[in-house]
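Novice: Based on what follows, work out the 3D shape:
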Amino acid sequence: VSEYVRAKVIEKGEPIETPPSLSYGFGNAENEVLKAKLLGGTFKNAKVLVQNIIDPNRMPLANIKVKVGDEILLKVDGTNDGIERVLINNYSRDGFLIYLTGILVIVLALVGRFQGIRTALALAISIVIVIQLLVPLIVKGYNALLVVTAISGVIAFSSLIIVTGFNRKTGSATIGILGGVIIASFIIIYADQKLHFTGISSSRTAILTQFTVSEKLDFRNILMAGIIMGLLGTAMDSAVVVASAVREIKNANPKLSTSQLITAGMSVGTDLLGTITNTLVFAYLGLRLILLMTFAGTSIFTGGKLEILSTETISAEMLRILAGSIGLVLTIPITAIISALWDKIFGFLGLIRS
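Specialist: Next comes the predicted model:
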């Protein structure tokens, strides 16, 4: 059996200097022996010894500095006769993330009460759809951009039904979101022809191309699909607010004309533009702060702005921000128009009039 197991460090030996042959030719690496208790897996509760080499000449992510009480991730190889080999793999980070997820659900329930619980449920279902439907379809070789565009509609509709119910607001918001997503998709497809993306803009992606089990993966399309996914959350926010505003205004004054309802929806939407667009931009910049430092031309990096802007990584992030923002902005008028025309478009069929 070969498995990754969470373990808790219960004892730490004094580090000894590692010979140059084991430390990239340098003699200043340290080799410490850790005693750890396995917290799961086939050999749960077993106590094992594992070597941990700390070498300042390696990249920081390759050095795992631990203390007694820390949880680490071990690769354990063994047979029915017992454990044969144990290697330290990384810090164990999943436990804390699970606790933090629980705190998020509790906060949603305390602040939003029943609505907060429905929000948590909608989020959970969206994650399940991504993991169980979207990712397998892409792995099977389906066009990632088309898959993400279609799944975006499914996620938007299912989430809005859970949070706001099956009504006119849900229908018009979903159509508005899909409209913004589709427009952003066309922009991205056109931009790809101009920017000549390969989709392999990072070391992680390059490694994935070597070890992937599928030869059908189109990393260029996956890159573009990721841009669309980043738009979905903020587009849902703006579409729901605009659709809700139009519905409330129409309910308060049924005599308003279609053009007046569109104007009212646009008025609410334009108030959202500044904050929602900033949310999208800073969400991307926050994830890519190191790239922002690169473009700013700090002393950390060499190369002019023209050279930096022409790299695939930077230009892909710029496209992510620009195409996403355009799709987000256009979601507002599409939602306002659909909301105002809802009764005329769908009323004769008797669909979702509330």
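Novice: okay, CA-based contacts and neighbour counts for the rest of this
Specialist: Will do.
Novice: And Leu16, how far from Glu30?
Specialist: Heads up, residue 16 is Ile, not Leu. 5 Å (Cα to Cα, to the nearest Å).
Novice: Another for comparison:
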Amino acid sequence: MGADHTRSAPPTPPGVRRILVVTVVPLFIATLVAAIVLWPRDAPRPEAADDTPRYHGTVTRVVSEPCPPNPVVPEGTPTAADGPCGTVTVRVQTGPDAGQEVQTPIPTGPGAPRVEVDDDIILVSLIDPEDPTVSTYNIAEHQRGKPLVWLAVLFAAAIVAFGRLRGLAALGGLAASFAILLTFVLPGISAGQPPLAVAIVGASLIMFVVLYLTHGISAQTSVAVLGTLASLVLTGLLGLAATGATHLTGFGSEDATTLSMFRADVDLHGLLLAGIIIGSLGVLDDVTVTQAAAVNELRHANPDLSRRELYRSATRVGRAHIASVVNTIVLAYAGASLPLLLLLTADSRALGQILTSEFLTTEIVRSVVATLGLIAAVPLTTALAAVVSTAGRGDADVHSGEPTPVIPRPATDRAEALHALSTPPTRNTPPATPSRWPDPDRSTDTTW
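Specialist: Next up, the predicted model:
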């Protein structure tokens, strides 16, 4: 997560370093204490279920056949069953029938897998309720382990090849993010802890680990940490106010309704807020790191810039960044909710009723709250970075806010100028045109 900025920053004055340490370290300790308090000690364990046995197999043959006619059908309906029909021969790889070939019907129905020869599939063993000694095999789905492993290897190799040591640090940060989500955030919410508090603490832990691991311990990273933390808290407060004003209950999706059936003690309204915060973190740290780095680069390019000039210049960079990231957030939420948006086209209700429905209002609130938190991160981080980058290094001009005086170029020697003006043009020099524009037949590409 975040952007990569490898230029080493100028050494931070000791006084500024002490202020950052006194600010960041207590916040980190407070986050650890909050995590210990909210740590799930009585997280419910999933109930052991009598799962249907699942075995691995490989398709060796597929035989398609005409579907038999339905025995009794209403008038006007097709007389044959929905296809495809036929048998699949599978060589069983695991289980009591390993090494043997068994026949199964071709999978049918909505979402049924389409199988071909040499496909690696998963078989389920179904026992006949009338005769427990008789069992049959059906194809459940494809095996996806090997493709996922190769995708993970390609993903890691591309990151390491491009980012090198920084890429390894990014992979470590990604692993730490998933570890915090799987060991703290999800179990904490399942244990009945307040989802909003768990999400803020979990996101703060992820932020501290990922930013310092990926970008190193420096004043620039500390500025990004403080900006991200302030924006996370602001996003949580905005989400709380927005969901309260729109009276969202958290039952805006089928997943939430299903979860309420299995876990009635989970606060779905708080879970909605937690999802907004966790979803905003990935974009927030990218913006804050970029803004801190932009201020550092501007300061490096022109040490005489005042704080106001640094802030204004870096804010222009932030505006360009926000213009693209806002579209990214909306499209990310739209892509995740594409089946929901497609369902709207089949809804016969009025547009106003659709927009104000629970499920669509939830998506709108998510996008708006995440965007507002993102916009607030730019001035917060930029102002803090401008103060830190100029503290203890500037002169009176830096703190006055006055523009930096322009140093005039040295005057060109008069004899050299007269000689250059009096030298006739060479053969290759195109003739001057009477207008101020170059020859229209000449290439306007810049010579590098």
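Novice: With both chains overlaid, what TM-score comes out?
Specialist: Overlay of the two chains. TM-score (TM-score structural alignment, normalised by the length of structure 1): 0.81; 334 aligned residues with a Cα RMSD of 3.4 Å.
Novice: Neighbour count: Ile16 and Glu30 of structure 1, which is higher?
Specialist: Using other Cα atoms under 10 Å, the more surrounded residue of Ile16 of structure 1 and Glu30 is Glu30, with 18 against 13.
Novice: pretty sure the more buried one is in contact with Ile53, am I right?
Specialist: Yes: at 5.6 Å, Glu30 of structure 1 counts as touching Ile53 under the criterion of Cα atoms under 8 Å.
Novice: anything in contact with each of the two?
Specialist: Jointly contacting Glu30 of structure 1 and Ile53 under the rule Cα atoms under 8 Å, 6 or more residues apart in numbering are Thr18.
Novice: Need the residues that contact stretch 109-120 of structure 1.
Specialist: Contact with stretch 109-120 of structure 1 is made by 105, 108, 159, 162-163, as judged by Cα under 8 Å, 6+ apart.
Novice: residue closest to the middle of structure 2?
Specialist: Gly282 (5.1 Å; Cα atoms, centre = their mean).
Novice: Just to be sure, Val148 of structure 1 is in a helix?
Specialist: Yes: according to DSSP: H, G, I helix; E, B strand; the rest coil, Val148 of structure 1 belongs to a helix.
Novice: on average, how far is the helix or strand harbouring Ser244 of structure 1 from the matching bit in structure 2?
Specialist: Using DSSP states H and E, Ser244 of structure 1 sits in helix 219-252. In this overlay with structure 2, the average offset of helix 219-252 of structure 1 from its partner residues is 1.8 Å by mean Cα distance after the TM-score superposition for structure 1.
Novice: Counterpart of Ala36 of structure 1 over in structure 2?
Specialist: Matched by TM-score structural alignment, Ala36 of structure 1 corresponds to Val90 in structure 2.
Novice: my bad, Leu160 of structure 1
Specialist: By TM-score structural alignment, Leu160 of structure 1 lines up with Leu211.
Novice: ok, and the closest non-adjacent residue to Pro105 of structure 2?
Specialist: Of all residues not flanking Pro105 of structure 2 in the chain, Thr87 sits nearest, at 4.5 Å (Cα to Cα, 6 or more residues apart in numbering).
Novice: does the alignment partner in structure 1 of Leu248 of structure 2 sit in a helix, a strand or a coil?
Specialist: By TM-score structural alignment, Leu248 of structure 2 lines up with Phe197 in structure 1. Assigned by three-state DSSP, the conformation of Phe197 of structure 1 is coil.
Novice: contacting residues for Ile159 of structure 2?
Specialist: 167-168, 171.
Novice: cool, Leu38 of structure 2 as well?
Specialist: Contacts of Leu38 of structure 2 by Cα under 8 Å, 6+ apart are 188, 193, 198.
Novice: Quickly name whichever of these is closest to Ala230 of structure 2.
Specialist: Distance to Ala230 of structure 2, by Cα to Cα, is smallest for Val198 among the contacts of Leu38 of structure 2, at 16.3 Å.
Novice: What lines up with that closest one in structure 1?
Specialist: In structure 1, Val198 of structure 2 lands on Val147 (TM-score structural alignment).
Novice: most remote residue from structure 1's center?
Specialist: Lys255 (43.6 Å).
Novice: residues in contact with the match of Val198 of structure 2?
Specialist: Here Val147 of structure 1 is in contact with 134, 137-138 (Cα under 8 Å, 6+ apart).
Novice: That one and Ile321 of structure 1, how far apart?
Specialist: In this view, Val147 of structure 1 and Ile321 of structure 1 are 21 Å apart by Cα to Cα.
Novice: neighbouring contacts of stretch 341-351 of structure 2?
Specialist: The contact list for stretch 341-351 of structure 2 (Cα under 8 Å, 6+ apart) reads 334, 354.
Novice: quick revisit: filter the contacts of stretch 109-120 of structure 1 down to just the buried residues.
Specialist: Among these, those that count as buried by neighbour count (16 or more other Cα atoms under 10 Å) are 108, 159, 162-163.
Novice: Pull the distance from stretch 198-208 of structure 2 to the chain's centre.
Specialist: Stretch 198-208 of structure 2 has its C-alpha centroid displaced from the chain centroid by 15 Å (Cα atoms, centre = their mean, to the nearest Å).
Novice: mean offset of it relative to structure 1 (after superposition)
Specialist: Mean deviation for stretch 198-208 of structure 2: 1.3 Å (mean Cα distance after the TM-score superposition for structure 1).
Novice: how far out from the middle of the chain is the longest strand seen in structure 2?
Specialist: Assignment by DSSP state E gives strand 54-65 as the longest strand of structure 2. Here the centre of strand 54-65 of structure 2 is set off from its chain's centre by 38 Å, with Cα atoms, centre = their mean.
Novice: Go through that strand and flag the buried ones.
Specialist: 54-62.
Novice: what's the next secondary structure element after it?
Specialist: Note on strand 54-65 of structure 2: by DSSP H and E, the next helix or strand toward the C-terminus is strand 85-92.
Novice: got the contact list for the next helix or strand after that following strand?
Specialist: Using DSSP H and E, the next helix or strand after strand 85-92 of structure 2 towards the C-terminus is strand 101-105. For strand 101-105 of structure 2, the surrounding residues in contact (Cα under 8 Å, 6+ apart) are 85-92, 136-139.
Novice: Turn the buried ones among the residues you listed into a named ChimeraX selection, would you?
Specialist: In ChimeraX, a selection of the buried entries from the contacts of strand 101-105 of structure 2 looks like this (16+ other Cα under 10 Å):
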select :85,87,88,89,90,91,92,137,138,139
